[in-house]
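Colleague: with the sequence up front, the predicted model follows.
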Amino acid sequence: MRAFSYVRPQTAAAAIEAFAAAGAGARYIAGGTTLYDLMKLDIEQPKHLIDVTAVQGMDAIEIRGDQLRFGALVPMSAIAADPGVLREYPVLAESLARAASQQLRNMATVGGNLLQRTRCLYFRNGAGGTSAGNTYPCNKRDPGSGCAAIGGADRGQAVLGQSASCTAVSPGDWPVALVALDAHVEVLGQSGARSIAVADLYRLPGKTPHREFELKQGEMITAIVVPKTPAGACSTYYKICDRESYAFALASAAVALEMDGGVVKQARIALGGVATVPWRATAAEASLAGRTLTPELALAAGHVAFADAKPGRDNGYKIELGARTVADALMIAAGRNAA
């Protein structure tokens, strides 16, 4: 058992101040469904926890004007069941409804969900790192130690966005849907407030896979903002996993379409379960523009999305699985055009 201090500030400004005062080893916590897990595995070892669940004004769902705004403390289950989101943006509701278990969705917040860490077996089962005598090196957990997944058991690893230092998959469903819709997050820190595109929140592993997010020390996410788009209602989040519930994606696709009859005016496609970050498939989107959508074209677009994929030892199946996941998602979304 590792000792830590705990505070529960009432305002966002007080939370920022508490983090700054705590110094090294401070962590924000809300639902705790990720952080507590990592603490039990001894991957995270916080010395100070700043509980933000009492902060006012961060738990609202607003659909108005030209945007949707979700406070960072809104539970995942609340957005998944919101009638307006279900009707106008099924891709958002489905990405949350198909994540984790109902119990976890009731606890987990949509802000914290964006900051999940990978489910890579070597990252999670090698706590302590090579400096503690562990036999599974992991550059995310112990920078510079190596990556046991490269050449190792890589069935669940990424086929897009890898580097020579890391092949770990970005685990979330919700971030994939947000990337497809060009969402951004509002963050607050000691330097004030700023906005970051969700697509830019995640860092490719490169040579520094332990640096996963584009947040400054002490910054916290306060809200998620999604621009309204006509493609919202003609959308879906389609996920393939080893079992129907409480499982992470082997491949997933968030798709939103703006259609003119059967012709695609604009497509938005993002991929999950196959890349080191939530992956926007811009080439696949371009391949559909101005064309009549058919199952054959949808599958061709899926293959375009994986044209640059690089399989490892055991995860090559993800390329064809991912392409077919994109194709199925496109046809599901297109079917909602006439609904």
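Modeller: Structure's in. What do you need?

Colleague: contacts and neighbour counts: CA atoms only from here.
Modeller: OK.

Colleague: packing partners of the helix ranked longest in the chain?
Modeller: Longest helix in the chain, counting residues (DSSP state H): helix 317-335. When contacts are defined as 3 or more C-alpha pairs under 8 Å, 6 or more residues apart in numbering; DSSP states H and E, helix 317-335 packs onto strand 235-240, strand 251-260, helix 295-305.

Colleague: next, the angle strand 235-240 makes with it.
Modeller: Here the directions of helix 317-335 and strand 235-240 differ by 150 degrees (axes from the mean of the first three to the mean of the last three C-alpha atoms, to 10 degrees).

Colleague: identify the residues contacting helix 317-335?
Modeller: The contact list for helix 317-335 (C-alpha atoms under 8 Å, 6 or more residues apart in numbering) reads 159, 234-240, 250-257, 259, 269, 274, 293-295, 298-306, 309, 311.

Colleague: of those residues, buried ones?
Modeller: Those of the contacts of helix 317-335 that meet the buried threshold are 159, 234-240, 250-257, 259, 269, 274, 293, 298-306, 309, 311, by 16 or more other C-alpha atoms under 10 Å.

Colleague: which parts of this structure are strands?
Modeller: Secondary structure of the chain by DSSP state E: the strands cover 5-7, 26-29, 48-51, 61-64, 67-71, 184-189, 192-197, 220-227, 235-240, 251-260, 263-272, 279-280.

Colleague: in TSV: the ones you listed, plus distance to Leu288.
Modeller: Shown next, in TSV, are the strands of the chain (distance: least, C-alpha to C-alpha, whole Å):
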stretch	distance to Leu288
strand 5-7	51
strand 26-29	42
strand 48-51	46
strand 61-64	29
strand 67-71	26
strand 184-189	25
strand 192-197	24
strand 220-227	22
strand 235-240	15
strand 251-260	10
strand 263-272	6
strand 279-280	14
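
Colleague: looking at those strands, which is nearest to Ala164?
Modeller: Ranking those by proximity to Ala164 (C-alpha to C-alpha) places strand 279-280 first, at 18.6 Å.

Colleague: so how far is stretch 73-88 from its chain's centroid?
Modeller: Put simply, stretch 73-88 sits 17 Å off its chain's centre (C-alpha atoms, centre = their mean, to the nearest Å).

Colleague: could you do stretch 305-321 as well?
Modeller: Chain-centre distance of stretch 305-321: 20 Å, with C-alpha atoms, centre = their mean.

Colleague: okay, pairing it with this:
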Amino acid sequence: MNIFSYHQPTDGVSAVALKEAGPKAKYLGGGTNLVDLMRETVERPDALIDVTQLSNTIEVRADGSLLVGAGVKNTALATHAVVRSQFPALSRAILAGASAQIRNVATVGGNILQRTRCRYFYDNAARCNKRQPNSGCDALERFNRYHAILGASTNCVATHPSDMCVALVALDAVVHLQGPKGTRKLRLQDLHRLPGETPEIETELHPDELITAVEIPPLSLGYRSTYRKVRDRASYAFALVSVAAALDINGAGEVQDVRLALGGVAHKPWRALKAEAILKGQRATADTFRAASEAELADAIGLRDNAFKIELAKRTIVAVLEELKGENA
């Protein structure tokens, strides 16, 4: 049995102080991921610091941006009137991510920092460099249908499981952080790391830092956004490939602006910067969409069971952009 203490701080400074004083302490949001990991003995904290009540409001600012507290429940964010009208990709991503029961308790901060659902990470009998550095990676040679095709390494081919994060990356979201040295901001697309030689280091968070909020900046094309998730079954499976996109086409039929991010393909939510660069200023045609998808997936590497994801990702990008093109008409 893993014995741990439980703390409920009243502010972020107190929460960070508790974390700093306990090297094995963990911040606790809704617990939909951490409790599972504790049950499987992957995580063995000696203290839980409940941060769900510290920042749980959604502020709509005068400039059209949103400041979403890290303790906001996923359901509250997905059903918020401004999110549904101005950032529909985010609402759709959250609704695609889990059952209503999970969304009702899962928090925004916890969703961002959830760990991979790779079966070998959860299996203490398997080799996993993320769980035990330098032990090897069983996913490389064993069943790897759900694993990465972009940005992976010989040390880890796990994928980040969040749907919400894919939409937030596409919407240029910024995380607000509080740590022992004060506060700072970081673009969400820069928060998560690729595995490289150290897959056990998953984010750019400083020691003991806490996510306090997520800022979604005003985005003129945000209301023309969507999220599509391709999965093995319709009922709350993790993504094989997902695409979050926003598209603005001018009167000449050219791509004025675009945002594009992929899920289910990498160790982090993948911002498709190469595709965006090709699309901007070009005619919004199926051929242009296909060329952009080809460029983004040019460096993709398939494993034994997941090479199909490369073509699937390309086709899903094209399909989503075609859908948004219709909404621009």
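Modeller: Yep, that arrived. Nothing here was measured: the structure is a model prediction, and the numbers come from that model.

Colleague: TM between them?
Modeller: With the length set by TM-score structural alignment, normalised by the length of the second structure, the two chains reach a TM-score of 0.96; 327 aligned residues with a C-alpha RMSD of 1.2 Å.

Colleague: dump the residue contacts of the residue mapped onto Thr226 of the second structure from the first structure.
Modeller: In the first structure, the residue matched to Thr226 of the second structure (TM-score structural alignment) is Thr236. Residues near Thr236 of the first structure by C-alpha under 8 Å, 6+ apart: Pro90, Val91, Leu92, Glu94, Ala254, Val255, Ala256, Ala329, Ile332, Ala333.

Colleague: could you find the closest non-adjacent residue to Thr236 of the first structure?
Modeller: In this structure, Thr236 of the first structure finds its nearest non-sequential neighbour in Val91, 4.1 Å apart by C-alpha to C-alpha, 6 or more residues apart in numbering.

Colleague: the one you found contacts Val226, correct?
Modeller: No - Val91 of the first structure is not in contact with Val226 according to C-alpha atoms under 8 Å; the separation is 11.9 Å.

Colleague: okay, those two: which has more neighbours?
Modeller: Between Val91 of the first structure and Val226, counted using other C-alpha atoms under 10 Å, Val91 has the larger neighbour count: 31 against 21.

Colleague: that one pairs with which position in the second structure?
Modeller: Under the alignment by TM-score structural alignment, Val91 of the first structure pairs with Ala89 in the second structure.

Colleague: ok, now Leu297 of the first structure?
Modeller: By TM-score structural alignment, Leu297 of the first structure lines up with Thr288.

Colleague: could you do Lys310 of the first structure as well?
Modeller: Aligned by TM-score structural alignment, Lys310 of the first structure pairs with Ile301 of the second structure.

Colleague: any idea how far Tyr6 of the second structure is from that match?
Modeller: 44 Å (C-alpha to C-alpha, to the nearest Å).

Colleague: please apply the same query to Val13 of the second structure.
Modeller: For Val13 of the second structure, the distance to Tyr6 of the second structure - C-alpha to C-alpha - is 17 Å.

Colleague: same question for Asp138 of the second structure.
Modeller: Asp138 of the second structure is 35 Å from Tyr6 of the second structure, by C-alpha to C-alpha.

Colleague: isn't the match of Leu297 of the first structure right up against Ala277?
Modeller: No - taking contacts as C-alpha under 8 Å, Thr288 of the second structure lies outside contact range of Ala277: 11.5 Å.

Colleague: tell me which residues touch the residue in the first structure that Ala70 of the second structure lines up against, please.
Modeller: In the first structure, Ala70 of the second structure lines up with Ala72, judged by TM-score structural alignment. Going by C-alpha under 8 Å, 6+ apart, Ala72 of the first structure touches Met58, Asp59, Thr109, Val110, Gly111, Gly112, Ile221, Thr222, Ala223, Ile224.

Colleague: so Gly156 of the first structure versus Leu250 of the first structure, what's the distance?
Modeller: Separation of Gly156 of the first structure from Leu250 of the first structure (C-alpha to C-alpha) stands at 7 Å.

Colleague: can you check Lys140 of the first structure too?
Modeller: 21 Å.

Colleague: same question for Gln102 of the first structure.
Modeller: As judged by C-alpha to C-alpha, Gln102 of the first structure and Leu250 of the first structure stand 20 Å apart.

Colleague: next: Gly335 of the first structure.
Modeller: Remark: distance between Gly335 of the first structure and Leu250 of the first structure (C-alpha to C-alpha) = 24 Å.

Colleague: who are the contact partners of the residue nearest to Tyr89 of the first structure when sequence neighbours are not counted?
Modeller: Closest residue in space to Tyr89 of the first structure, ignoring its immediate chain neighbours: Gly232 at 4.6 Å, by C-alpha to C-alpha, 6+ apart. Gly232 of the first structure is in contact with Glu88, Tyr89, Pro90, Val91, Ala256, Leu257, counting by C-alpha under 8 Å, 6+ apart.

Colleague: contact partners for the alignment partner in the first structure of Asp163 of the second structure?
Modeller: Structural alignment places Asp163 of the second structure opposite Asp173 in the first structure (criterion: TM-score structural alignment). Residues near Asp173 of the first structure by C-alpha under 8 Å, 6+ apart: Ser95, Leu96, Arg98, Ala99, Ala249, Ser252, Gly272.

Colleague: from the residues you listed, which is closest to Ala168 of the first structure?
Modeller: Ranked by distance to Ala168 of the first structure (C-alpha to C-alpha), the contacts of Asp173 of the first structure are led by Gly272 at 12.1 Å.

Colleague: map the closest one across to the second structure for me.
Modeller: Looks like Gly272 of the first structure aligns to Gly263 there (TM-score structural alignment).

Colleague: over to Pro137 of the first structure?
Modeller: Checking with TM-score structural alignment, Pro137 of the first structure has Arg127 as its match.

Colleague: ok, now Met220 of the first structure?
Modeller: Aligned counterpart of Met220 of the first structure in the second structure: Leu210 (TM-score structural alignment).
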